[in-house]
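# sharing a model that was predicted from the sequence below.
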Amino acid sequence: MSQSNKNNFIKMDKMLAELPWYVEEYIDHKSRRLSSTSLLNYVHDLKIFFTWLNDELLQEHPKIIALENLEKLTIRQVESYLKFLVHQLGNKDVTVNRKLSSLKSLFNYLQNTAETEDLKPYIQRNVMAKIEFNDLKNDQETIANKMEGKILQGKEYSEFRLFIAHDYGELHKDNKKKYNFHVQNRERDTAIISLILGSGLRLSEIANLDITDIDFNKSTLRVIRKGNKEQYVYFSTQAMSDLQAYMALRETKYHVDKKNKALFISAAMGPRGTNRRLTPRAIEKLVEKYAMGFGKPALSVHKLRHSFATKYHLEVNDVPKLRKQLGHSSVQTTMIYTHLKDTDLKEAVEKMDIPEE
């Protein structure tokens, strides 16, 4: 188990200790299909709800909230909670929907999956089934306006990569510490950015990659997607070139123990000089650093993923292939995925390498 997963489970155990027993049972049920990050998000959302409900019921502790209390919840009370998320916590509609989705999932489990010893459901009445999600529909023009200026476009793809590989160091030549740090890590950092822009991988997927996950012959990466689903994702030729350049220097530059299979390594830290897998937060910070220097501070790992998707759609114009490449899943697109051919998907990704005129 990776250190990131261990940390997630430690945080979960701490929060679950403050929640009712049936929440822990529900999370245990979900654990067979979800990653530790997704489980942690569920627990976090449920803790917010039960803390609010505890205050609403004037009880001493969320842990003692009984199933009967959930069964007696009214629609007005649930709507009051959703207003609390908006007005007190400042949550946007999309965040409110996510937290409502967590509650719907819990209540569905209590009503339709869990059983008492006499084979009866934990709750008979499910108020969450009566609550609708916020309508998040936006027209394409609105979405485009929000995204404009926050992603890479046109020649910026190659320019941003070049900035990381070379120009950032030149920009900070007078700062010995920054310059030396960049020289030490430029191949690694270029490979990370190039891989996101050449595959559209998520932050967690990039951070969790092992060197054994790469197949240079097939231009594929083995990734564990949301829901612990294994998938082989294609990456571009430019990403391959940058990965190979980094891999050639990985052991000598970072003095990596051969037992350490993590693809992206941090510089040695601590008295023993231990190398560790680069954490998701560390990857976020390096993207933020380069984005600021490049003059597009709104760039993030997620925006780089958006950049890949935008360019892919403009050049390939095949939404089903794009959905599979990004690892998106929904009831509406499940059947589309089953008709995709891997050879077509590989050719689509390769088109990403056509140079800008």
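On my side now, so go ahead. Numbering: from 1, shown residues only.

# contacts and neighbour counts: CA atoms only from here.
Fine.

# contacts for stretch 305-322, please.
Among residues not part of stretch 305-322, those counted as contacts by C-alpha atoms under 8 Å, 6 or more residues apart in numbering are 151-153, 196-202, 326, 333, 336-337, 340, 345, 348-349, 351-352.

# use this one as the comparison:
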Amino acid sequence: LHDKAIIRLDADEVALLLDFVENCGNELSGQALNYYKKTKDRDLAILTLLLGTGIRVSECVGLDLTDVDFKNNGITVTRKGGNQMVVYFGVEVEKALKHYIEGDRKAATPLSGHENALFLSTQKRRMGIQAVENMVKKYARQVTPTKKITPHKLRSTYGTSLYKETGDIYLVADVLGHKDVNTTKKHYAAIDEDRRRKAASAVKLRES
């Protein structure tokens, strides 16, 4: 089992984070405000996607425009080891992605070789892993200063929510792209503790 507790966002912190990205422009001015306006829809799309699908940051920056399928609400990601898989997303992710793709992404003129990239940097190139990590840290610091939140922590947040909702460790392993379900079990064993405690009061021996 894990020696250290998994750091993840609680449900209210997820909402706070997304609200903050949507509205923090009110507190900015000058150059910071200009930069925020340029990147807001993209950043919101990335954060919503990471929190709503649990994909890895490497999978996120590797996405092309053609990997997004709004007909079935799925994205084709290239997993570790190179195999491809469709990961499905819900309405919130759909909304954030559409808003970005039909707005800022459509208006952008990418540099040569970066035309297909879904997420572009302000230099009009495909965003790199480091850029997404910095962006996540920048926003998360404002919302949860005591937790060090990285894109991987957003993945853990998603995995935790999915496991709590479904109780299906095999589904969680599959969606997260874990080759071995034991990897998943190791990470989410702490949640099982809570469930085991509930078992203690679930069975009534005598009606009171």
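In hand now; what should we look at? As the structure is a computational prediction, the values presented were derived from the model and not from experiment.

# can you tell me which of the contacts of stretch 305-322 of the first structure are buried?
The neighbour-count test (16 or more other C-alpha atoms under 10 Å) applied to these identifies 151-152, 196-202, 326, 345, 348-349, 352 as buried.

# closest one to residue 303 of the first structure out of the residues you listed, please.
residue 151 (5.6 Å; C-alpha to C-alpha).

# the second structure: which residue goes with the closest one?
Superposed on the second structure with TM-score structural alignment, residue 151 of the first structure falls opposite residue 8.

# distance of its match from residue 32 of the second structure?
From residue 8 of the second structure across to residue 32 of the second structure, the span is 28 Å (C-alpha to C-alpha, to the nearest Å).

# over to residue 101 of the second structure?
With distances taken as C-alpha to C-alpha, residue 101 of the second structure is found 23 Å from residue 32 of the second structure.

# repeat that for residue 159 of the second structure.
When distance is defined by C-alpha to C-alpha, residue 159 of the second structure is 33 Å away from residue 32 of the second structure.

# also residue 63 of the second structure?
27 Å.

# of those two, which one has the most company?
Neighbours were counted for residue 63 of the second structure and for residue 32 using other C-alpha atoms under 10 Å; residue 63 has more, 19 against 12.

# to which residue of the first structure is that one aligned?
Looking across to the first structure (by TM-score structural alignment), residue 63 of the second structure lines up with residue 209.

# what about the closest residue to its match other than its chain neighbours, how many residues nearby?
The spatial neighbour of residue 209 of the first structure that comes closest, neighbours along the chain excluded (C-alpha to C-alpha, 6 or more residues apart in numbering), is residue 263 at 5.6 Å. In terms of burial, residue 263 of the first structure registers 22 neighbours under the definition other C-alpha under 10 Å.

# pull the contacting residues for the residue nearest the centre of the second structure.
Within the second structure, the residue whose C-alpha comes closest to the C-alpha centroid is residue 50; the distance, by C-alpha atoms, centre = their mean, is 1.4 Å. Listed by C-alpha under 8 Å, 6+ apart, the contact set of residue 50 of the second structure reads 56, 57, 60, 151, 154, 155, 158.
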